[in-house]
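S.K.: Could you work out the structure for the sequence below:
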Amino acid sequence: MKLDCLILAAGNASRFGSCKLLAEWNGKPLLAHSIAAARKLDPAGIYIVAGAFYSQLQQALPALDTSPKKNAGCEIHFLEFRAWNLGLGHSLAFGVKQLQNANPVLVLLGDQPFVSAQDLQRLYRAWCENPKKIACASFANTLGVPAIFPAFFKARLYECRGDRGAKYLLQRYADHVIPVAMPSAEFDIDTPADFTEYCKKII
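M.R.: Coordinates of the predicted model:
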């Protein structure tokens, strides 16, 4: 079954000091890595929830989407969330509400550069074996995104608020969750120091 991919990229990166998703990571903007990994699943569509840096990200699309398959069906859609300051949970709820269809939804963050296409493919295979469950990343003794939610679970995602995002729901509905070991999901970029330190890991 085709799924939709929802990439959360609405924050103002206050701890980073600029649009971190456009910072160069291994030769490409940071956000481009999430897009490229998602494309390997051949999703029905890739939707990016943008807010504080909506205009900059939209203008950077040619650099963000460099896949040779980018014109072969799956399109990139920017969703402008003007109330981004309300928190990640609100951004997630807003994004999912735009997906009024019967597709499952893969939720990703734009600043997890170590999450690979292979990680997402393993997650997708786990979900395909149990399509009525939520398949999510398991790392550092917790559950989190990336995660694939079946379509009927979208109503629960609509309820996310403030800082209560997908992780909160994964914990609340743990009996509906299939954890998939994904150590790479532990790392995200919050500060310039994070960026510098993690860049050393790819040299």
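
S.K.: make it CA atoms for all contacts and neighbour counts henceforth
M.R.: Noted.

S.K.: Now do the contacts for residue 157.
M.R.: Contacts for residue 157 (Cα atoms under 8 Å, 6 or more residues apart in numbering) come out as 92, 93, 96, 166, 169.

S.K.: try 10 Å
M.R.: Under the criterion of Cα atoms under 10 Å, 6 or more residues apart in numbering, the contact list for residue 157 reads 89, 90, 92, 93, 94, 95, 96, 97, 149, 165, 166, 169.

S.K.: I'd like the structure of this one too, to check against the first:
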Amino acid sequence: MATGADAFEAIVLAAGSGARFGGGKLLAPFGDGVLLDGALAAAFAAPVSRVILVTGARGEAVEAAARAYAQRAGEDRLLIVHAEDHAEGMGASLRRAAAELSPGCAGVFVFLGDMPRVPAAVLAPLAAAVRAGAPAAAPVFQGQRGHPALIGASLLPQLATLHGDAGARAILKDLGPRLALVEAADDGVLFDVDTPGDLDAGPYR
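M.R.: Next up is the predicted model:
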């Protein structure tokens, strides 16, 4: 795995309040841990030199949960930053994370903290697509585009200009056929948790 310049990095967006869930969504029990653990597991499974987790609502508790997971997993690639203006939406979190990317970063995977079932098998093909020249890549399942997106180096400056809650969609929307699409083997690239009932789907199998 490349490190430093010419390496991929990962961002995990974990700043939301989880209002539709009733609050505290990322800390809800899921599998053998909490919901956030699934997103962190996927991020650490990606071919990245570092994982940048962005906190916001319940920042101290989310940070503690992330550090506990990293310690259990034996991971020392975790950087945690706080988005003071997180209430604005995902744009604020992505701007905050963009400020921490290493110079010469080859691209960044964008994971959502409430998506715990991203299959690790899709991550290397996303990286290969960008290494081969695509400006960005995303997984698809049964024709529906999912997460995480991998944003290549040429598009990274746009992360610092994002506003509102569109997230990476605002960067990908104008790429058309230049966006590399990688077929995923299951719906983990689409599955997210919005309400407590969604937790019944269980962790990634």
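
S.K.: Can you report how many residues lie near the residue in structure 2 that residue 181 of structure 1 lines up against?
M.R.: Under the alignment (TM-score structural alignment), residue 181 of structure 1 pairs with residue 183 of structure 2. Burial of residue 183 of structure 2, expressed as a neighbour count using other Cα atoms under 10 Å, amounts to 19.

S.K.: how near is residue 183 of structure 2 to residue 122 of structure 2?
M.R.: With the distance defined as Cα to Cα, to the nearest Å, residue 183 of structure 2 ends up 8 Å from residue 122 of structure 2.

S.K.: Overlap of the contact sets of those two?
M.R.: Any residue near both residue 183 of structure 2 and residue 122 by Cα under 10 Å, 6+ apart counts here, and that gives 138, 139, 140, 189.

S.K.: top helix in structure 2 by residue count?
M.R.: For structure 2, the helix reaching the highest residue count under DSSP state H is reported as helix 59-73.

S.K.: Kindly report the same for structure 1.
M.R.: Longest helix in structure 1, counting by DSSP H: helix 117-129.

S.K.: so it corresponds to what in structure 2?
M.R.: Under the criterion TM-score structural alignment, helix 117-129 of structure 1 matches residues 120-132.

S.K.: From the rest of the structure, what touches that stretch?
M.R.: For stretch 120-132 of structure 2, contacts defined as Cα under 10 Å, 6+ apart pick out 6, 8, 41-48, 106-109, 134-140, 147-153, 179-186, 188-189.

S.K.: The residues you listed, buried ones only, as a ChimeraX selection?
M.R.: Only the buried members of the contacts of stretch 120-132 of structure 2 end up in this ChimeraX selection, burial being decided by 16 or more other Cα atoms under 10 Å:
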select :6,8,41,42,43,44,46,47,48,106,107,108,109,134,135,136,137,138,139,140,147,148,149,150,151,152,153,179,180,181,182,183,184,186,188,189
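
S.K.: In strands only, show me the contacts of stretch 120-132 of structure 2.
M.R.: Those of the contacts of stretch 120-132 of structure 2 mapping onto strands are 8, 107-109, 136-140, 149-152, 179-183, per DSSP state E.

S.K.: With respect to residue 114 of structure 2, which of the shared contacts of residue 183 and residue 122 of structure 2 is nearest?
M.R.: The shortest gap between residue 114 of structure 2 and any of these belongs to residue 189, at 11.4 Å (Cα to Cα).

S.K.: Next, the contact list for residue 75 of structure 2, please.
M.R.: 44, 50, 51, 67, 69.

S.K.: Check residue 100 of structure 1 too.
M.R.: Residues near residue 100 of structure 1 by Cα under 10 Å, 6+ apart: 151, 154.

S.K.: for the shared contacts of residue 183 and residue 122 of structure 2, which one is nearest residue 163 of structure 2?
M.R.: Distances from residue 163 of structure 2 to those, taken as Cα to Cα, are shortest for residue 138 (21.1 Å).

S.K.: what sits against the closest one?
M.R.: For residue 138 of structure 2, the set of contacting residues under the criterion of Cα under 10 Å, 6+ apart consists of 109-110, 122-123, 125-127, 129, 145-151, 172, 179-184, 189.

S.K.: Repeat that for residue 104 of structure 1.
M.R.: Neighbouring residues of residue 104 of structure 1 by Cα under 10 Å, 6+ apart: 1-5, 127, 131-132, 134, 148-154.
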